[in-house]
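> Build me a structure from this.
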Amino acid sequence: MRKFTHFFYDYFIQLNASENSATYLNMLALLVLLIVIIVITDIVARKILLQAFSSFAAKSKTKFDDILINHKVPRNFAHIVPLIIALKCIPLVFIDFPGFESAVELLLQLYCVLLIIWIIRSVLRTLESFFKTIPRLKDKPIDSYIQVLMLLLWLVGIAIIFVMLTSINFTKFFTTLGAASAILLLIFKDTIMGFVASIQVAVNDTVRIGDWITMEKFGADGDVIEINLNTLQVQNFDMTITNIPTYALITESFKNWRGMSNSGGRRIKRALIIKAKSVHYLTDDKINELKKIQLLTDYLTQRQGDISSYNTNNNIDKSVLINGRNMTNLGVFRKYIQSYIEGHSAINKDMTIMTRQLAPTSQGLPLEIYAFSSDKRWQNYEYIMSDIFDHSLAAIPYFDLEIYEFSNYSPELEQN
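Next comes the predicted model:
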């Protein structure tokens, strides 16, 4: 063994170097030789492992091994071989320098801890990516759980490194750490709250990746693209990204549009404001005129007959229009809009279709259209709704109705 460890020492002595210089030069030569061996070993081990994994992945049907390669798991494992060689050879290189040997061994041990952490990290990231390829798991907050494991891994790793550097007893260290748990809870408050929120979100199926949510407090209105330990990322419809604290999902109110997406239609709920003074009873002449509207012909004929029979049987004096039963232009218009929506090709006929009159306001009488478009895509939904209201607004004059329009005009101001 001495012949090998002092091979260069004897060579330098033959070159007339002093014993002290020959000892240092021998150590440096052995160190350089070890570094060369480690580099070559690392390259060879990496190529062999990568080749083996690639060949196996090519034959395998699962995507897991391909994801392992993408996250450099084989490459990280390859570093173990040169590390073992280094740990075995360091005592030989620094045989004449015990102080250097202890320091270098400590550095290698610290590197060993970091390498193990890095390998586990790459495996966890592989699992994260693999779980996202499974249909029933891809919309779950997998990132949060992986991040918790990574956080615990780093905490244990840092604790081990601290114990190695300070030579403190491992049990004593964790006992002291337990006493400082209140401080740790304060430091990691958001992380703990985020983890709890992630569990509740997953268990209660509150939010999934891909859901459209609206959270006015944070200015979020778009699709959830990521749920991790501390934040939930929402890509708004203007393509901006909003980051929301994960724990806000259980402490703040928000709207999830998943129910609409999973249903048979998207709700249309909007009102026309009718000017109150334009509402009046219909005369027989006006009714006969409105019968020309095909959607109302049968309705008006039947309705007019029913009303006429009632008024005749009850000896109603129709010289005054208000007496007895009558039809109003607003009521007939409401019936027309109802029939028009029921026949619209873009409206889901299996869901609620209703045209209703809301409570009067200071502006007028709201006539609300309540229905569901069969196409839920935003652009098409807006087109369908606009088409319905374009038609409704254009139809209003046929019924001698008026839409309320706010105006600052005042005759008194004009005279002044």
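
> contacts, neighbours, all on C-alpha from now
OK.

> Checking residue 269 next. Helix, strand or coil?
strand (DSSP: H, G, I helix; E, B strand; the rest coil).

> And for the nearest residue to it once chain neighbours are set aside, the neighbour number?
Distances taken as C-alpha to C-alpha, 6 or more residues apart in numbering place residue 370 nearest to residue 269, at 4.7 Å, with adjacent residues excluded. Neighbours of residue 370 under the rule other C-alpha atoms under 10 Å: 17.

> To check against the first, give me the structure of this:
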Amino acid sequence: MDFIHHWIVNLGVDADIAIYFSTTLTIILVALLCIVANFFTKKIVVRIISHMVSKSKFKWDDVLLKRKVFHKLSHIVPAIIIYYFAPTFPRYQHFIENGANIYLIIVGLIIMSTALDAFNDIYQTYEISKIRPIKGVIQIVKIVMGILGIILIISILINKSPFILLSGLGALSAVLMLVFKDSILGLVAGVQLSANDMVRVGDWITMPKHGADGDVIEISLHTVKVQNFDKTITTIPSYSLISDSFINWRGMQTAGGRRIKRSIFIDVNSISFCDNEMINRFRKIQFLSDYIDERLAEIEKYNETHHIDRSTPVNGRALTNIGVFRAYITNYLNHHPGIHKGMTLMVRQLEPTEKGLPVELYCFTNTTDWGEYETIQGDIFDHLFAIAPEFDLRIFQNPSGHDFKSINNEMKRLTTLEH
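A predicted model of the protein is given here:
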């Protein structure tokens, strides 16, 4: 500035007026220098770095480039230039230096935040990110950096040491606890979820209280996002997964089999002992031929051993159509290609109800795919509903309009015949 001032005075300009001219020219020159430096950094240095990154075999530097970390670094250069030119304006040096420092802190926070986002992107390319997500931890780090940045900016503005402000935070702890309640709860919940491996990205969870039934797509500091099967998104507070119950279907997916647990209701009035005609008919069924022979031999041996009088079916042991039907279902499931043979498989009777006798199938498919599971389950019950009459069994169903209409037509027919 002194050089410019002398140069202007030598041109014949008044000394007092020359001060204003020299100050204005100096400001313009510094501004031009900042613009040129920023342009040089962005257009040349960053372009060279981008070219080197594109040629590199590593993937992490591509993420940094995509997040524009290098571009944001260019904003530091003008602030450094302004800071070092501050002594040129002695009267305003303190304000210029403080402004430059505050600007550097803000830019530094933005760069670190972007770098953390880039680190999270890189981390998500590894399988461990589904087991141990770090987005919540990164958000905590951002909050801490933001608080420290604010403390530094305030300390610069009031010209006090930041340690004085930090020492006063104890008195504000209650306020901070209130303001950051969700963040603290989220942090604690995130640590528990991660430490206990309760939920991962990609897990299928069910939480009726929050209307969630789908796959976890994101675990953050405050929330867990679930994409439901109808493609809607449900956002659940992280601490709700700790305080409330939910179902995680990961065990089913890992085991490789999905459970079928469904009953067929049999009309108890259709249950009866098997006569010779029924037994001969059942012998022709592929899944029952060996079973019939083995059971008949066992029953006959038992009755002979205990001298049972079989002149009445009440005495001794005998085959029933419901028992043969259960044996058929068991053999049918054992030979079904869609049923997992290494998991529990049984056909059992439950307690009779006003709807009949429940015959429950309890088994597992050999796939966890939803569509394939429903197809296998549907095919099995389609077959069983169709095959039940072959065992002289009736499937229970509440009377429908068609049933009442048939009864009414039959009554009319009988009335007509009587007359």
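
> Please state their TM-score.
After superposition, the two chains reach a TM-score (TM-score structural alignment, normalised by the length of structure 1) of 0.91; 406 aligned residues with a C-alpha RMSD of 2.4 Å.

> returning to what we had before: may I ask you to confirm that the residue nearest to residue 269 of structure 1 is in contact with residue 268?
Yes - counting by C-alpha atoms under 8 Å, residue 268 is a contact partner of residue 370 of structure 1 at 5.6 Å.

> which residues touch residue 19 of structure 2?
Applying C-alpha atoms under 8 Å, 6 or more residues apart in numbering, we find residue 19 of structure 2 in contact with residue 5.

> hang on, it in a helix?
Yes - Residue 19 of structure 2: assigned to a helix according to three-state DSSP.

> Would you state the strands of the stretch 201-350 of structure 1 in chain order?
Taking DSSP state E, counting those that start in this stretch as the criterion, the stretch 201-350 of structure 1 carries its strands at 212-215, 220-227, 231-236, 241-245, 255-256, 266-274.

> related to what we said a few turns ago, any idea what the residue nearest to residue 269 of structure 1 aligns with in structure 2?
Residue mapping for residue 370 of structure 1 onto structure 2 gives residue 362, with TM-score structural alignment as the criterion.

> For the strands of the stretch 201-350 of structure 1, give me JSON lines that also has mean neighbour count.
Formatted as JSON lines, the strands of the stretch 201-350 of structure 1 follow (neighbours: other C-alpha atoms under 10 Å):
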{"stretch": "strand 212-215", "mean neighbour count": "21"}
{"stretch": "strand 220-227", "mean neighbour count": "22"}
{"stretch": "strand 231-236", "mean neighbour count": "22"}
{"stretch": "strand 241-245", "mean neighbour count": "18"}
{"stretch": "strand 255-256", "mean neighbour count": "16"}
{"stretch": "strand 266-274", "mean neighbour count": "18"}
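
> Point out the one among those strands that comes closest to residue 21 of structure 1.
strand 231-236 (59.5 Å; C-alpha to C-alpha).

> so where is the closest one in structure 2?
Counting by TM-score structural alignment, strand 231-236 of structure 1 corresponds to 223-228 in structure 2.

> follow-up on the earlier one: which one of the strands of the stretch 201-350 of structure 1 lies closest to residue 154 of structure 1?
strand 231-236 (19.8 Å).

> pretty sure the match of residue 370 of structure 1 is in a strand, no?
Yes - per three-state DSSP, residue 362 of structure 2 lies within a strand segment.

> list the contacts for it?
259, 260, 261, 262, 344, 345, 346, 347, 348.

> how close does it get to residue 334 of structure 2?
12 Å (C-alpha to C-alpha, to the nearest Å).

> cool, residue 178 of structure 2 as well?
From residue 178 of structure 2 over to residue 334 of structure 2 (counting by C-alpha to C-alpha), the distance is 60 Å.

> what do you get for residue 309 of structure 2?
For residue 309 of structure 2, the distance to residue 334 of structure 2 - C-alpha to C-alpha - is 36 Å.

> Settle it for me: which of the two has more neighbours?
Taking neighbours as other C-alpha under 10 Å, residue 309 of structure 2 and residue 334 compare with residue 334 leading, 17 against 12.

> so what corresponds to the more buried one in structure 1?
That one, residue 334 of structure 2, aligns with residue 342 by TM-score structural alignment.

> Could you do residue 74 of structure 2 as well?
With TM-score structural alignment as the criterion, residue 74 of structure 2 pairs with residue 78.

> Looking at the alignment, what corresponds to residue 279 of structure 2 in structure 1?
Per TM-score structural alignment, residue 279 of structure 2 is aligned with residue 287.

> residues near the residue lying closest to that match once chain neighbours are set aside, how many?
Once flanking residues are discounted, residue 287 of structure 1 sits nearest to residue 300: 7.2 Å by C-alpha to C-alpha, 6+ apart. Residue 300 of structure 1 has 20 neighbouring residues, counting by other C-alpha under 10 Å.
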